[in-house]
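[1] Give the three-dimensional model of this entry:
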Amino acid sequence: MANINDYKIIGKKSSKYFELLAKELEFDYSNIDSKQLERLGFYLFIIEHLTPLNDILDITDIVSDTEFNSILFNEKFDDFGIDAITINEEENHIQLFNFKYRNKFSVGKQSLNETILSSKFINALITENLTKLEGKTKRGAKKILEKLNSNDEYRISLYVVSNEDIEIKNKDHHLEQLENTYGLEIVTIGLEQISQFVSLRPSPIHSELIVDNDAIMSFSESSISSSKSYILRLPLSEVIRITCNEIELRANYAIEDLTPLSNVNIDYSVLFDNVRGLVVKSKYNENIYHSLKNDPSKFFMYNNGLTLTANDIRAESVNANKKVKLSLDSIQVLNGGQSLRTIHSFNSSDSKHLEDYLSNSEILVRIFKTSKDSELNNKIAEYTNSQNSISNVDLKSLRSEQLQIEQYLDEHNIIYSRKTGDTGLDNSKNYRHKISMERFGQILMSLRGMPERATNQKKSIFDKYYNDLFLSNKFSLEECPKLVEDYFNIKKEYEKVKSSIESSEQKVFYILYLQSKLEEPIIDLINTLEKIIQEYIPTSGKTLTAARKLIQLNFKTFLDSQVLPTTN
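    Got it, this is the predicted structure:
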């Protein structure tokens, strides 16, 4: 169960997010009290973890909360209970957010009895009459209706998020109406789940266990090597014990009474190096639950297993050479984090599950001795996860070149966010910018002369184009800080002219490209791009939006023909 320390850590993380945003907006927050800073930053912190958005300015654009927009932008409109709206077009998923930030820590689960969403917002969606809505709320509702009325199938979720553990009781009939009309899914997220987001460098986790000789196989790179790794067949009750948050239980390999294990939680420190973040709800997790409850004896065959690393593995034969005792130092779960979370969740959901199901289920566990070789750790994480549905960005996040970029940019007070939720290597440092791996890859692609591919082929950045962008002699580590500065300077210029020129990430990438070709002020490049967007007529003769034009190779060719001759 999450405690007051988790509450405080999340408060500090949230404040950090707001401070980063304030830096980008050049916003003076000296008159805002600390709890207000936490509340406003909490929105940014949560949205980054629950949506595909990872750029702090992009996240800010979807926050519709009345107070947030009034304080930061002096825009005053009623949010009608919707604090943020985003649409994930790749997953066909509409996400609505309602935040409940509490100023004091409360023990135990709190019931939400108040109205979550305003009936005005719900009625606006159901009647498709948006006249009573304003600002970002109206723009978001309009986009929602466009998607719901399209031929594509969209699912819609409402996330009710609080920094205390919550449950919803007595849902009002308006909310039930939205559930019935659009199949709305309500997801509650409280302190316990949010605490899993926080990446803090953990203390080493040590565990001990005993396995039968026929349940263990050793491996070494050569016949003369003394360094061995192991493949095990472990009961899930043992997996729970060696990864739990009780030091004494992790060391108690001879445990006979399993009752104490029904009250433990996972020690999230073992997942620090796991490439995949928390997935709040997924079909995969539901399948694990189903397998555990309905076919526990076959779980070994249904699950891919866990991959662990340890700085040291000590093995000795015991019980007249019938068993092997293993002592594991500094273990990390690099693959199978979702399985491990779900196993622990299944265990804690009912005290009977341990005896009835988990003790009768086994899983394949691979444990590699890596000493303190971070490069080897990273490769194991990448290669063992590459068989699963994990994004290429996550897989590449542990590569040595990405760690070098992170460290180099950190020296220039820039956060290079390799993982969701990163707020810098040094909590005491006053950072100027935060850039995600994915966004930095898009910057590199634009500067390689492919701004038209930076948005619609961004998945290829960390796959097909990765070596050329990050590993070729065209890449310069020393230039990285300037590239980030250029990106944010362009964003600021667009902010200055937002009343007359609409900004987009696509346009920013084109300006980066033009900037590499032309020595002109940013505002002149912005005007040049707008002029060419207006002049360009596609070969089909159809009328296209600016966004559709910018992803066409023919547009890029037309742009080059108009601007490159001026450099001769």
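[2] going forward, measure contacts between C-alpha atoms and count neighbours the same way
    Noted.
[3] Helix, strand or coil: sort out R366 for me.
    Three-state assignment for R366 (DSSP: H, G, I helix; E, B strand; the rest coil): strand.
[4] got a list of what it touches?
    S229, Y230, I231, L232, G305, L306, T307, L308 (Cα atoms under 8 Å, 6 or more residues apart in numbering).
[5] Next, the second sequence, to be compared with the first:
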Amino acid sequence: MNEVLEYYTSLIEHVKASSDVEGRLIEFEFLNYILDLLSDAGEFDDYEIVEDGRDGAGRWLIDGYSFDTNNYSLSLFVTLISSSEEPSTLTKREIESAIKKLSKFVTKALTEHLPSIFEPSSNCYQAARLVLDNWSDVSRIRFIVVSNRPASERMRALTIDDIEGRPCTVHLWDLRRIFKLESSRNEREEMIIDFRDNPLPCLVAHDDAEGEQSILTVMPGTRLVSLYGQWGARLLEQNVRSFLQHRGKVNKGIRATILSDPAHFFAYNNGLTTTAQGIVIEQTNNGPMIVELRNLQIVNGGQTTASIYSAYVKDKADLSRISLQMKLTVLSDEASTELVPKISRYANSQNKVSDADLFSNHPFHVRLEEFSRRIWVPVRAGQNAQTHWFYERARGQYLDAQAYLTPSKKKQFQQLHPRSQLITKTDVAKVMNSWDCLPHEVSKGAQKNFAKFAEVIDTQWEKDNLVFNESYFRKLICRASIFRALEKAIMKEDWYAGYRANIVTYAIARLSLEISNQSLDWNMDVLWRAPVIPNPIMMILRQLSHAINELLLSDSRPVGNPSEYAKRQMFWDTVKKIDCDIVKISNFLISKVEAAEQAVTSKLVQKIDNGIHAQETILKTPKKTWEKVEQYLLDEDAATPTLMQILQVAKNPKKLPSEKQSIVLAKLLTRYSGRF
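    Reported below is the predicted structural model:
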């Protein structure tokens, strides 16, 4: 419990400090922090915080919402926060009271004349309109209670009645659960699927001593719909989720078969390829039965799953005759990180699902992490010494780095790595895509935006990974600093009424587009050394933000909900027409020609660094590994005289491979890494 209390103290201090700086109520600063965490964990995608969603008489409330267009679930958020030195226990009565008020908000949105209850320019009104406009598509409602207080461990699961035939569930994220997620090495919370009420017959095709199993089963369509309705995109392995969200459309052929020829669906469809990290099989008179799966992931069949679910929800399709073959590979936790991406890639060979989702061990991540631990940031205003930006390529790294430190060492760590300078993979995607003029992609939410970003990065990495050098990292940090400064600045503007995420990404994209159109680029050396974000830059961004806010909230907008409008290319086309005068920031700009010359120099430095790093890797690799690589090359008839000669050097401890030889050897290690 001491760790949890330390986490509580650290979290509330961070939220208070951030709240003071941004001029935002602590409840909403906390909610924003936690919803970012849960979004990254795949609980939902994009979300909106409603800062004016509390009835003065305390009859109803809504602190935020999210509507998932993949499985049509509506998530409604409420926060219960404490700022005392030690958190009190969260009671069942408090939770039930909050849920009741959320439920009343839904009822009002569906039954009353909205302009007479909510101010039409308010976020609360927009939330009510989203509920009303999408009600026919809503398949279920998730009431999500977020709190920095621990609930009683003896508290039973909370239930709530359906609303107009829509099943409702309660999800409590209290202090213990949040701490467990953030401190875990897992990207998301463990998922346990119980089949005991209706076990799945199966055939075990392979079962080895290490616990890896290959299993065949048949998944009924009704069961798949139930699972997808409950877990949504969390069922989809990251590559597939990105593929589905970025390109996915409901497959017309699958839909047609479901509606007109369900008896042949099993014959026509390739089925599902899945993985799990744990399984419970019971032997019965009818053969082996799957009764439980841990962390089930669909690595091929994501579009099939979404299409079946869409046919069920939108077309009210009868799924009683729909079933799919399912190939299941059960892997240990250790093997999952390495093998799941490979299974995904090979299983999806008919549809290009690249390494674009950038798993935490992708070299892009590893390189950014190495830069973040090594590169010192110049002293900023309010700081006494140089610091690091901490790049968290895997969940929990920031807390894990402090877990076993003494109080004094922990304090020192936090001074060198302020929580305000913690940056995650989805943060990087949001910042870089904003500056790269893709605000409509950023507005689609963390996961979909990450898919777009990862696709671009993966292509560039394969083409020339030298562009991801120290200059790239410094550019990222400069961009992130301006991005976060603008997030704070607009909160204090009189005109601000919500939709911060959309306003910030569009303002930055508009400024970036103007600079590019005038054949200019940022002088990153000047920005990197600046103790604060230069005021002329912030002035332009605030002006752009104001103009974008007016467009976003205009009564004449062609799309009803502002956050939905922000996801459209048409809004970006409109924003491009906003006047943007960059004369006052000319001191911070250089020509594109000069920027290109600097980029060439940075790539040369990275090339040298790559060679040195490759040499270090080769020297640490044992002779037995090189002998295995040699045998693999011979078995594949790929052993060219040059490769064999280089391998002889690698096997000789008295010889030092050149940088060029080391790079070749490093590629061989990567090529055969899964076999060692």
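[6] before we move on, the earlier item: counting only strands, which of the contacts of R366 of structure 1 make the cut?
    S229, Y230, I231, L232, L306, T307, L308 (DSSP state E).
[7] Distance from stretch 288-301 of structure 1 to the middle of the chain?
    Centroid displacement of stretch 288-301 of structure 1 relative to its chain, using Cα atoms, centre = their mean, to the nearest Å, is 28 Å.
[8] Check the separation of the first and last residues in that stretch.
    12 Å (Cα to Cα, to the nearest Å).
[9] Which single one of the ones in strands among the contacts of R366 of structure 1 is nearest to I415 of structure 1?
    Checking these against I415 of structure 1 by Cα to Cα gives L308 as the nearest, at 28.3 Å.
[10] Tell me which residues touch that closest one, please.
    I331, Q332, V333, L334, N335, V365, R366, I367, F368.
[11] Any of those residues buried? List them.
    The neighbour-count test (16 or more other Cα atoms under 10 Å) applied to the contacts of L308 of structure 1 identifies I331, Q332, V333, L334, N335, V365, R366, I367, F368 as buried.
[12] what's near enough to touch F80 of structure 1?
    Applying Cα under 8 Å, 6+ apart, the residues near F80 of structure 1 are L117, S118, S119, K120, F121, T137.
[13] Tell me the counterpart of it in structure 2.
    Counting by TM-score structural alignment, F80 of structure 1 lines up with W60 in structure 2.
[14] likewise D524 of structure 1?
    Match for D524 of structure 1 (TM-score structural alignment): P536.
[15] can I assume its match sits in a strand?
    No. Under three-state DSSP, P536 of structure 2 sits outside any strand and is assigned helix.
[16] Distance check, it against E48 of structure 2.
    P536 of structure 2 is 30 Å from E48 of structure 2, by Cα to Cα.
[17] Check R129 of structure 2 too.
    13 Å.
[18] same check, this time on E212 of structure 2
    42 Å.
[19] Looking at those two, which is more packed in?
    Higher neighbour count among E212 of structure 2 and E48: E48, with 22 against 17, using other Cα atoms under 10 Å.
[20] thought the more buried one was touching F67?
    No. Judged on Cα atoms under 8 Å, E48 of structure 2 makes no contact with F67 at a distance of 9.6 Å.
[21] show me where the stretch 51-200 of structure 1 has helices.
    Using DSSP state H, counting those that start in this stretch, the helices of the stretch 51-200 of structure 1 run over 56-62, 66-73, 119-127, 135-148, 173-182, 191-194.
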